[in-house]
Structures are given as structure tokens and as C-alpha cells.
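1. Sequence plus predicted model, see below.
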Amino acid sequence: MRESETPDTERVTGKRTMEPATRRTILPGGPPFTVDDLLTFPDDGNRYELFDGSLLVSPPPVPPHQFASLRLVRVLEDAAPPEFEPLPAVGLRAGRRDFFVPDLVVVPTEAVEETELMFRPEDILLAVEIVSPTTEARDRHLKRAAYAAAGIPAYWRIELSEGPSVHVHELAGDEYKPAERYDAGEAATLLAPFGVRFDPAVLVRPRA
């Protein structure tokens, strides 16, 4: 198998992670990849991210994941002042060889107006990841460390398998403080990047 070909099996080593795609794709170039390389990749339905030049490959999100993402966008839109915008699945260029696609972010409205392709770390006030079985280690460890290193003030991790629960990390120096956990059935009252209060259970609750 050539270096630029997506593998069939998951491989995890220290800082580098590659996960299976939904189908085999021949990618241009070879590792370590840059963000500029990523722009030449085919639009094959997979989500491509970079960590230190190594590919992080995810298949399209499953319906429960998308359902929760939509519900959270609605919660944040209802609470957000006009100067903030919640956005799903945007590009975040954290460095020449680091590129992520958070499930949801909150950015200043003026940054949306000024950004054509991808956001900078200083634009991101909140990054959110919704954990799925194929991204558990990535969302709980790798992305938490990467977002902290990029200086993103707040990171939320949504664990659907826990009812769901919301784990809230706030930046202290160059790393996040231990998470505050909010479970379904209790009110998560959060102040950053703006005040919002919601029951995590709403993320999996059908519309009335």
C-alpha cells in the first residue's frame, strides 16, 4: 500500500491517528501533509483533518451525531447575542500542518464576514466535538490537547453514550482545566463565550 493511500484498519500511535474511511481513496502527495495539500484532496464524503502532518480521516457523521449537532446549534443560536455566531463543521487552520473541523464552533460575527475559507485559532471562542465510537480517543485526548495548544478559550465535549452529558473545559494557561460535567436531567449553566442554560437531554430529544 502506498503512503498516500487511506488504510483499511485503524492505527493509533502516540501522537498520530489514522481511522478507516468509508471507501478506499487515492490521495495526492504523501505524509507529512500540509494544509495546502489538503485543499487538493478529492471531495469523497470523508472528513479530512491534520495533526502534525498526519491524516485524521472520518466517515460522514451518523444520524444521532447530526441530530445532536443541530439541536446544539439551535440552543446556542437562541442564546447568542448578535456579535456571536454558532457554526457547524467549519475549517480551523491551527498551523501549517494542523487542520481541524470541529463539530461546532462559536466565532465573532465579524470573523464570519472576514473569513472566506477557514478560521484562525484566534477566531474560535468555543470548539465543540460530539463523540462517536470512531473518534473517542481523538475527541477526549488529541483534540483537547490541540485546541488548548491553539489557545481556544473553551472546549465542550458531548458524550451521547452518557445520556448525553456535556463536558466543559476552560483554558488555564496552555492547557484546559479538568472538565465540569453536566448530565441529562440537570441544567448546564455556562457563562462563556456567552451565557446559556440548557438540559443536555435536549440534544437527543425529538421536536415537540
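-> Nice, I can see it.
2. all contacts plus neighbour counts: C-alpha atoms, from now on.
-> Fine.
3. how many neighbours does residue 151 have?
-> 20 (other Cα atoms under 10 Å).
4. Spatially nearest residue to residue 90 (excluding sequence neighbours)?
-> With sequence-adjacent residues excluded and distances taken as Cα to Cα, 6 or more residues apart in numbering, residue 90 is closest to residue 101, at 5.5 Å.
5. Regarding the chain, what is its longest helix?
-> helix 63-79 (DSSP state H).
6. how distant is that helix from the center of its chain?
-> Helix 63-79 sits 14 Å away from the centroid of its parent chain (Cα atoms, centre = their mean, to the nearest Å).
7. would you list every one of the helices in the chain?
-> Counting by DSSP H, the helices of the chain are 35-38, 63-79, 109-114, 136-137, 143-149.
8. For residue 120, which of these is the nearest?
-> Of all those, it is helix 109-114 that lies closest to residue 120, at 9.3 Å by Cα to Cα.
9. List the contacts of that closest one.
-> Residues from elsewhere that reach helix 109-114 (Cα atoms under 8 Å, 6 or more residues apart in numbering): 82, 83, 84, 85, 119, 123.
10. Figure out how far that helix is from the centre of its chain.
-> On Cα atoms, centre = their mean, the centre of helix 109-114 falls 19 Å from the chain's centre.
11. ok, second structure coming up, stack it against the first:
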Amino acid sequence: MMATTEPVTEPKDERTVLAGRPPFTVDDLLRFPDDGNRYELFNGSLLVSPSPVPLHQLAIARLLRILEDAAPLELQPLPEVNLRVGPRDFFIPDLVVVPAETVEANELMFRPQDVLLAVEMVSPSTQGRDRHLKRSAYAEAGIPLYWRIELDEGPALYVHELADGEYKPADKHEAGETAALTAPFEVAFDPAALLRRRG
């Protein structure tokens, strides 16, 4: 009986080939493949994040619902929009609030002047950029409000308001207390609700 030989297959190269070369531009970024990663740019440097974990997605969905219920008709909360700050700066905030009229006018990108609030959910892979890099970039772009949500703290909500081109020290709202906020519109919620089980 003759032995049969299975065909030998070479291992596939799983590396993603990216268009352009550093420093990257937003136009380069638009030619990147859809490979499951989230690509952002800061001064031409590439920031790469994997898809959000389920708790991260849950917190975004819960906050989106809270803001949707409280927002006036002229303002619209949206998750994960493209935000073009300049030719070499591009971010994807976890959630934003924009004027409702800009939603129909923007097919692909929002500008900083469209954004009244940017929100980031801090995860282990994005701690440095959410706490420092994005806070500075959003302030420099003139975004009036930046909320940082630390999921590992209960969660806790940190509210940064723009003053003289910089964010003031954050007001911290801990899990178990109601954060009563007036901007970009009146809304009140306990940060713990972002991760609380249904039922």
C-alpha cells in the first residue's frame, strides 16, 4: 500500500500592509484595510487599538442611551465618529455630542468645531493616550468638554471643561453618586449605571 502525502502549505503572512509611510496623513489612513484594528493619528504617528472589549462596548451603549434620553432635539450623541483635527491628526472618540444639523451634512468626517463633547472610555491599552495625549489634543482643537470614564474605578467620570485653551482640572464623579451636569445639556446619572447588570 502506497503512503499518501498531504500537500505542504506555507504559513500565511498575517501582517497588514499599510498605505503610505510615516509620518502618516489622514489621506493615508483612509486607504488602510479594514482589519479589525482602530487606527488613529497624532502628529502623523499611528495609534493602533484593537476592537473594544465587551465591558467597554456596554459602557458606551449605556452612556449613549442616557445622553439620547436627555439631549434636546438640536443636539445628537453619536458613538465612534471620525474626527479630523488636521492633515496629520485623526481621532475616533468613543462618543461625541454634535449639533443635529451636522449629522446630515457629514458623510465621513467631523471637524473639531462640530464637537461639543468628546468622551473616552479608558481601557488598559489606551490609558496613556486617553489620560494625557487625547486630553491635550482635544483641548488644542477647542473641544469645549472632554469626559474621561475610568471603568476600573467603579466606574468614575472625570469632566474636563475648556478654559483659555486648556482643560481645567477635572471634576470627578464616583460610582454610587449622581453626577448632575449642565453641559452640553442637563443630564444626571450615576457612573455605576454604565456597568450595572440589567434587571
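-> Now that the structure is in, tell me what you want to look at. Note that the coordinates shown come from a computational prediction; the quantities given were computed from them, not determined experimentally.
12. Where does stretch 181-189 of the first structure end up in the second structure?
-> Alignment of stretch 181-189 of the first structure against the second structure: residues 172-180, by TM-score structural alignment.
13. What is the end-to-end distance of that stretch?
-> Start and end residues of stretch 172-180 of the second structure are separated by 12 Å (Cα to Cα, to the nearest Å).
14. next one: stretch 37-47 of the first structure
-> 14 Å.
15. rewinding a little: between all of the contacts of helix 109-114 of the first structure, which two are separated the most?
-> Greatest spatial distance in the contacts of helix 109-114 of the first structure: 82 and 119, 18.9 Å, computed using Cα to Cα.
16. Who has more neighbours out of these two?
-> Taking other Cα under 10 Å, residue 82 of the first structure and residue 119 do not tie; residue 119 has more neighbours (20 against 9).
17. Map the more buried one across to the second structure for me.
-> If you follow residue 119 of the first structure across to the second structure using TM-score structural alignment, you land on residue 110.
18. shouldn't its match be in contact with residue 81?
-> Yes. Contact criterion Cα atoms under 8 Å: residue 110 of the second structure and residue 81 qualify, at 7.3 Å.
19. who touches the nearest residue to the match of residue 119 of the first structure once chain neighbours are set aside in this structure?
-> Leaving aside its sequence neighbours, residue 110 of the second structure sits nearest to residue 83 (Cα to Cα, 6+ apart; 4.9 Å). Each residue near residue 83 of the second structure by Cα under 8 Å, 6+ apart is listed here: 90, 91, 92, 93, 109, 110, 111, 112.
20. tell me, which strand in the first structure spans the most residues?
-> Secondary structure of the first structure read by DSSP state E shows that its longest strand is strand 165-172.
21. So for that strand, what gets flagged as buried?
-> Judged by neighbour count using 16 or more other Cα atoms under 10 Å, the buried positions of strand 165-172 of the first structure are 165, 166, 167, 168, 169, 170, 171.
22. distance of residue 100 of the second structure from residue 161 of the second structure?
-> 22 Å.
23. can you check residue 106 of the second structure too?
-> For residue 106 of the second structure, the distance to residue 161 of the second structure - Cα to Cα - is 25 Å.
24. Quick one: map residue 142 of the first structure onto the second structure.
-> Counting by TM-score structural alignment, the partner of residue 142 of the first structure is residue 133.
25. got the contact list for the residue nearest in space to the middle of the first structure?
-> By Cα atoms, centre = their mean, the first structure has its centre lying nearest to residue 102, at 2.1 Å. Residues near residue 102 of the first structure by Cα under 8 Å, 6+ apart: 88, 89, 90, 91, 92, 127, 128, 129.
26. Can you give me the first-to-last residue distance of stretch 132-147 of the second structure?
-> By Cα to Cα, one end of stretch 132-147 of the second structure lies 13 Å from the other end.
27. Buried residues of it, list them for me.
-> Those buried within stretch 132-147 of the second structure under the rule 16+ other Cα under 10 Å are 134-139, 141-147.
28. Which residues does it contact?
-> Here stretch 132-147 of the second structure has contacts from 85, 112-113, 115-120, 129, 157-162, 165-167, 183-184, using Cα under 8 Å, 6+ apart.
29. Quick check on those residues: which are buried?
-> 85, 112, 115-120, 129, 157-162, 166-167.
30. how close does residue 47 of the second structure sit to residue 170 of the second structure?
-> From residue 47 of the second structure across to residue 170 of the second structure, the span is 25 Å (Cα to Cα).
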